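Enquirer: missing the sequence, but the structure's below:
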């Protein structure tokens, strides 16, 4: 027996949606009936969810797919972009590790100064706009990228599955960029410096945790894959710790506390926006803790790391 994700009715032969992975009863099995994220992903593609009862649907019909269509990029099933649909979590994880490798190559083959200019979002050079994005994928140490990868691997897949790849990508990049800018903004504006330049996907990772906290505050997270704790407790602990250090020691332990705090807040706000149309499982195994799921090394120290 399984419960419908929408109405909770127990079904001996439930329907599993191949687009969002949810479990539904007969009344909610169609994507239109459970507000499937796939509907948003395919909204530019014409009638994708053909139930088989509507004979007026023309399977060969096509519609304007926007910019991608005008550029000649196939966004349909089997097309170029189809490989990224539902896989943006892994795309971002791959970009993180590729970027980290490029950091090492640039630092060793050229100079730490060039590495700073390419990958570090710093208060001295806030108009190096490329670093707004590259800094999200760059990291300060192997331990830093390892911890962020764990958070994103487990939490990212859940969020992407239930909000869709398009919204997931926007949330990840948007929260990562805004969190980084928030870390350097006080010094840029002439106020107290919160630390040196910043790198890392901690802001984006914590935004994902914030989303899941709103959607299901009782979601069980296994800290270090062993200790069970509700996600609201971990998120609350992260907020308290980050806020404390922002006030008393913004660069303590080499962590971007303001970026962490802003990332969580963005996630909580986004979670409020989507909570009525998504559902998630009751537990997930994950390694990390309230002291900073993004791991140490959030702010980028000047010089070699």
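Expert: Looks like it arrived, so ask away. Quick caveat: nothing in here was measured; it's all calculated off a predicted structure.
Enquirer: from here on, contacts and neighbour counts on C-alpha atoms
Expert: Will do.
Enquirer: Report how many residues lie close to residue 35.
Expert: 15 (other Cα atoms under 10 Å).
Enquirer: what's the neighbour count on the residue nearest to it when sequence neighbours are not counted?
Expert: Computed as Cα to Cα, 6 or more residues apart in numbering, the closest residue to residue 35 that is not its neighbour in sequence is residue 277, at 6.6 Å. Residue 277: 14 surrounding residues under other Cα under 10 Å.
Enquirer: Look up how far residue 32 lies from residue 277.
Expert: For residue 277, the distance to residue 32 equals 12 Å [Cα to Cα, to the nearest Å].
Enquirer: just residue 67 next, same as before
Expert: According to Cα to Cα, residue 67 and residue 32 sit 26 Å apart.
Enquirer: When those two are compared, which one has more neighbours?
Expert: residue 32 (12 against 9).
Enquirer: I'd like to know how many residues surround the closest residue to that one other than its chain neighbours.
Expert: Among residues not flanking residue 32 along the chain, residue 39 sits closest, at 7.5 Å (Cα to Cα, 6+ apart). By the measure other Cα under 10 Å, the count of residues near residue 39 is 18.
Enquirer: thinking residue 39 is in contact with residue 30, fair?
Expert: No - here residue 39 does not reach residue 30: they are 10.7 Å apart, not a contact under Cα atoms under 8 Å.
Enquirer: Can you tell me the SS state at the residue nearest to residue 152 when sequence neighbours are not counted?
Expert: Once flanking residues are discounted, residue 152 sits nearest to residue 205: 5.6 Å by Cα to Cα, 6+ apart. Following DSSP: H, G, I helix; E, B strand; the rest coil, residue 205 is assigned to helix.
Enquirer: ok, back up a step: which secondary structure element is home to the residue nearest to residue 32?
Expert: Taking DSSP states H and E as the definition, residue 39 sits inside helix 37-41.
Enquirer: Let me know the next secondary structure element after that helix.
Expert: helix 67-70.
Enquirer: packing partners for that next one?
Expert: For helix 67-70, the packing partners by 3 or more Cα pairs under 8 Å, 6 or more residues apart in numbering; DSSP states H and E come out as none at all, with no helix or strand in contact.
Enquirer: here's the one I want to compare it with:
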């Protein structure tokens, strides 16, 4: 069950506005019915406003321009239209596919594993590892990939719904690469040679964004200890800083990568804060799912 943000009516199948992130009943589902902030951005010379509920309205693009924006266009008819609203799940799938490929390489040509999947101080110019290392995880510890997958699954969908699939893609890949580079940069300064891999930097960037957007969101530490997300973020900052400066830290953890990821997320969260309202509840699917290139997918029900 969910309640309408306007009238408070309980709804079994609420509508979620992708422009402001609010939850509404059938009477207030249209942007003009709930005073949607997105109406302020109505700048369509053809007079068509895409409410996010009518699949017959085509996405005409707009916003940023350039070849990269076109390549990452997840709107209706764009080259990544199938992934609109679903990049969180795409990244989760790539993580497990990469994990399987790691084992294939380890069993067939183990000497190539680090060169393909690990970003390291010894080979910082292996540019492909800036990104493959995001999706690769420790082959000897299944908990490494599972922990990151849990964080990305629950929090990534909320952030993607808020900032859009294209920006979420850039945030995930950019923060993951910067986290890896930050980790090996610190190691190079400290004279270390251990490489890094894992999506922790990207996952903590997502956590940082959500902390800024909704600091009071309650999460369950170890699945049963309720804490506000801001407290969880502060805890990660303290642990990461301690590890970077040589204080007490958890062994085998890329503390610099965690810290860089968090800082990127916090900074980006400040940039996008206030664009629209955050959902007032955690949901499976995060609003609208991706469909084919001919149109958006169907919304998913609330958790």
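Expert: On my side now, so go ahead. Note that this is a predicted model, so its numbers are computed, not measured.
Enquirer: contacting residues around the helix holding residue 39 of structure 1?
Expert: Applying Cα atoms under 8 Å, 6 or more residues apart in numbering, the external contacts of helix 37-41 of structure 1 come out as 19-20, 31-32, 162-166.
Enquirer: next one: stretch 130-139 of structure 1
Expert: Outside stretch 130-139 of structure 1, the residues that reach it (Cα under 8 Å, 6+ apart) are 92, 95-97, 99-100, 103, 117-121, 145, 173, 176-177, 180-181, 198-201, 204, 297-298, 300.
Enquirer: Repeat the analysis, applying 6 Å as the threshold.
Expert: Defining contact as Cα atoms under 6 Å, 6 or more residues apart in numbering, one finds that stretch 130-139 of structure 1 is touched by 96, 99-100, 119-121, 145, 176-177, 199-201.
Enquirer: what do you get for stretch 28-38 of structure 2?
Expert: With Cα under 6 Å, 6+ apart as the criterion, stretch 28-38 of structure 2 contacts residue 19.
Enquirer: Show me which positions of it end up buried.
Expert: Neighbour counts over stretch 28-38 of structure 2 (16 or more other Cα atoms under 10 Å) mark 28-31, 34, 36, 38 as buried.
Enquirer: Next, format those residues as a markdown table and append secondary structure and distance to residue 245 of structure 2.
Expert: Shown next, in a markdown table, are the buried residues of stretch 28-38 of structure 2 (DSSP: H, G, I helix; E, B strand; the rest coil; distance: Cα to Cα, whole Å):
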| residue | secondary structure | distance to residue 245 of structure 2 |
| --- | --- | --- |
| 28 | helix | 52 |
| 29 | coil | 51 |
| 30 | coil | 52 |
| 31 | helix | 50 |
| 34 | coil | 50 |
| 36 | coil | 46 |
| 38 | helix | 45 |
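Enquirer: Dump the residues you listed into a markdown table; add distance to residue 61 of structure 2 as well.
Expert: Formatted as a markdown table, the buried residues of stretch 28-38 of structure 2 follow (distance: Cα to Cα, whole Å):
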| residue | distance to residue 61 of structure 2 |
| --- | --- |
| 28 | 26 |
| 29 | 23 |
| 30 | 21 |
| 31 | 19 |
| 34 | 24 |
| 36 | 20 |
| 38 | 15 |
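Enquirer: still on that earlier bit, just name the closest of the contacts of stretch 130-139 of structure 1 to residue 228 of structure 1, please.
Expert: residue 145 (23.6 Å; Cα to Cα).
Enquirer: Count residues in the vicinity of the closest one, would you?
Expert: Residue 145 of structure 1, neighbours per other Cα under 10 Å, totals 25.
Enquirer: OK, contacts around it?
Expert: Contacts of residue 145 of structure 1 were listed using Cα under 6 Å, 6+ apart, and they are residue 139.
Enquirer: Find the helix or strand that it is a member of.
Expert: Applying DSSP H and E as the criterion places residue 145 of structure 1 in helix 142-151.
Enquirer: Okay, and the counterpart of residue 240 of structure 2 in structure 1 sits in which element?
Expert: In structure 1, the residue matched to residue 240 of structure 2 (TM-score structural alignment) is residue 242. When elements are assigned from DSSP H and E, residue 242 of structure 1 belongs to helix 231-248.
Enquirer: buried set for that helix?
Expert: In helix 231-248 of structure 1, counting by 16+ other Cα under 10 Å, buried: 231-235, 237-239, 241-243, 245-246.
Enquirer: Repeat that for stretch 122-134 of structure 2.
Expert: 124, 129-134.
Enquirer: quick one: which of the residues you listed is nearest to residue 185 of structure 2?
Expert: Of these, the one sitting nearest to residue 185 of structure 2 (Cα to Cα) turns out to be residue 124, at 8.9 Å.
Enquirer: What strand or helix carries that closest one?
Expert: Per DSSP H and E, there is no helix or strand for residue 124 of structure 2.
Enquirer: counterpart of it in structure 1?
Expert: So, by TM-score structural alignment, residue 124 of structure 2 is matched to residue 126.
Enquirer: longest helix anywhere in structure 2?
Expert: Determined from DSSP state H, the single longest helix within structure 2 is helix 165-190.
Enquirer: Going by residue numbers, what spans are helices in the stretch 201-303 of structure 2?
Expert: In the stretch 201-303 of structure 2, the segments counted as helices under DSSP state H, counting those that start in this stretch are 229-244, 255-272.
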